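Novice: here is a sequence with its predicted model. Questions after.
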Amino acid sequence: MAGEDGTGREPVGFEVATGTGALPAGSARERAAAVRVAFEGLLQVRRLMNTGAAAPEGVPAAWERRRPVRAVALALEAAGIPPSATDPEGRRIATGYRVRAADRAGVVRVEWLGPPGSGAAYAAHDALQGCVAALRRLGWEALEYRGPRGRRYLEVEPAGPPPG
């Protein structure tokens, strides 16, 4: 996201895979290592920020609550769940999660998408339940809904108020 740091420039370093746009660059091994480092950093932020929590790693920190799309996407990828992706023309080329902001502030929507004919819609319930399990372990509440044409999706938000 350009300008997230207020400079108007693209951020340098790790970028989460939200399932929108191209697959992350680099080899699978390089990406796995980058995700592992980013996720360990997120857990360290939780330990430092959630000092009033009984289990500080199990509660989303204030940073995550301000950037829930990034935090949820990182949690899903760190759990080994693949992101979806599109080609430069916007055609879906990979089956997996897509995380985007929901209609309410602080809430994200997780969908299971794939290329036409991939069967992603049929696999959505089971795949999204895997997302629910991964997110709940990290202190996120995820509820499944059906949208237009019966398409399944999750609405995800932090479970409870931040410790303090």
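Specialist: That came through, no problem.
Novice: for the rest of this, base every contact and every neighbour count on C-alpha atoms.
Specialist: Will do.
Novice: going by secondary structure, the residue positioned nearest the centre of the chain is in what exactly?
Specialist: In the chain, the residue lying closest to the centroid (CA atoms, centre = their mean) is residue 73, at 1.5 Å. Applying DSSP states H and E as the criterion places residue 73 in helix 68-78.
Novice: tell me how far the following helix or strand past that helix lies from the chain's centre.
Specialist: Once the chain leaves helix 68-78, the next helix or strand it forms, by DSSP H and E, is strand 85-86. Mean-position distance between strand 85-86 and its chain equals 15 Å (CA atoms, centre = their mean, to the nearest Å).
Novice: name the next helix or strand downstream of strand 85-86, please.
Specialist: With DSSP H and E, the next secondary element past strand 85-86 is strand 92-94.
Novice: mind giving me the packing neighbours of that following strand?
Specialist: Packing contacts for strand 92-94, counted by 3 or more CA pairs under 8 Å, 6 or more residues apart in numbering; DSSP states H and E, involve strand 85-86.
Novice: the structure to be compared is supplied as follows:
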Amino acid sequence: MPRPTTAAQRRIIAEADPVTGRLRGTEAQLAALVRLRLAFRHPRPPHAYFLTPAGHRVREEPAEAVPETAPVETETGVFAARTGTEREAPPPGEDAAARAREVRGAWLGLVELRRMTNPGGDRERPCAWERAHRARAVAIALEAAGRTPAAPRREGYRVTESPQPDAVEVGEPTADGVRACGAVLERAGWLVSEHGDGRTGRRFLVVSARRA
């Protein structure tokens, strides 16, 4: 299997977005990773580069596999999925259009990962990464479809772990909001069932990954 051969390439892989695997670097650096089959260029604008499954495996190698001479830098502005459970509000003055582009890019990255890793290139159901990171994957699907995550002093969806195995729960303040989230997630390939709390009247979804 092709592997990166330079410290710069290893650094770029290590600094890939933790959710989507999106890469940052010069065009020449990223093209070299494509040739090594550790990255791919998304066919749609803005034609961003993302890690392939082989690239993800390289990033997950033990830290000692990376020479100590490789620079360690803290990257700012890394995309983070919003589950609605964050304790801090979005940054003041956040550019809503820029955030929407980032979320859309994250969703397209997941769709491409489905194509590359699911049997038969199936884009209609969650891939292994999504099943392993259910809360973040569900949050990306919801926000990419225009749903608003909850935040301090703002209502919206919340994605939390479920007592049921291999599932998460999604809540919204209103029953209509819960149903709208359910419709989004069904279109995104997730299995969704609606439930209610008999004591509080709260409605919520139990969401799990659709398998072959």
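Specialist: Received it, and whenever you're ready, just let me know what you need. All of these numbers come straight from a predicted model, not from anything done at the bench.
Novice: what lines up with the residue nearest to the centre of the first structure in the second structure?
Specialist: Alignment note (TM-score structural alignment): residue 73 of the first structure maps to residue 139 of the second structure.
Novice: quick check: that match vs residue 133 of the second structure, distance?
Specialist: 10 Å (CA to CA, to the nearest Å).
Novice: returning to that earlier point: contact partners for the residue nearest to the residue nearest to the centre of the first structure when sequence neighbours are not counted?
Specialist: Nearest residue to residue 73 of the first structure in three dimensions, chain neighbours excluded: residue 18, at 5.4 Å (CA to CA, 6 or more residues apart in numbering). Contact analysis of residue 18 of the first structure by CA atoms under 8 Å, 6 or more residues apart in numbering lists 69, 70, 73, 83, 84, 97, 98, 99, 100.
Novice: for residue 18 of the first structure, helix, strand, or coil?
Specialist: coil (DSSP: H, G, I helix; E, B strand; the rest coil).
Novice: how close does it get to residue 130 of the first structure?
Specialist: 16 Å.
Novice: just residue 73 of the first structure next, same as before
Specialist: Distance from residue 73 of the first structure to residue 130 of the first structure, by CA to CA: 14 Å.
Novice: before we move on, what about residue 68 of the first structure?
Specialist: 19 Å.
Novice: of the two, which one has the most company?
Specialist: residue 68 (25 against 14; other CA atoms under 10 Å).
Novice: related to what we said a few turns ago, any chance of the contacts of residue 18 of the first structure in JSON lines, plus distance to residue 155 of the first structure?
Specialist: Supplementary listing: these in JSON lines, determined by distance: CA to CA, whole Å:
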{"residue": "69", "distance to residue 155 of the first structure": "11"}
{"residue": "70", "distance to residue 155 of the first structure": "15"}
{"residue": "73", "distance to residue 155 of the first structure": "13"}
{"residue": "83", "distance to residue 155 of the first structure": "17"}
{"residue": "84", "distance to residue 155 of the first structure": "17"}
{"residue": "97", "distance to residue 155 of the first structure": "13"}
{"residue": "98", "distance to residue 155 of the first structure": "12"}
{"residue": "99", "distance to residue 155 of the first structure": "10"}
{"residue": "100", "distance to residue 155 of the first structure": "10"}
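Novice: considering those residues, which possesses the most neighbours?
Specialist: residue 97 leads the contacts of residue 18 of the first structure on contacts (other CA under 10 Å) with 30 neighbours.
Novice: quick one: contacts for the aligned partner of it in the second structure?
Specialist: For residue 97 of the first structure, the aligned position in the second structure is residue 157, judged by TM-score structural alignment. Residues near residue 157 of the second structure by CA under 8 Å, 6+ apart: 83, 84, 147, 148, 149, 150, 170, 171, 172, 173.
Novice: and those, which are buried?
Specialist: 83, 84, 147, 148, 149, 150, 170, 171, 172 (16 or more other CA atoms under 10 Å).
Novice: can I take it that residue 13 of the first structure is in a helix?
Specialist: No - using three-state DSSP, the assignment for residue 13 of the first structure is coil, not a helix.
Novice: now do it against residue 35 of the first structure, distance only.
Specialist: For residue 13 of the first structure relative to residue 35 of the first structure (CA to CA), the value is 11 Å.
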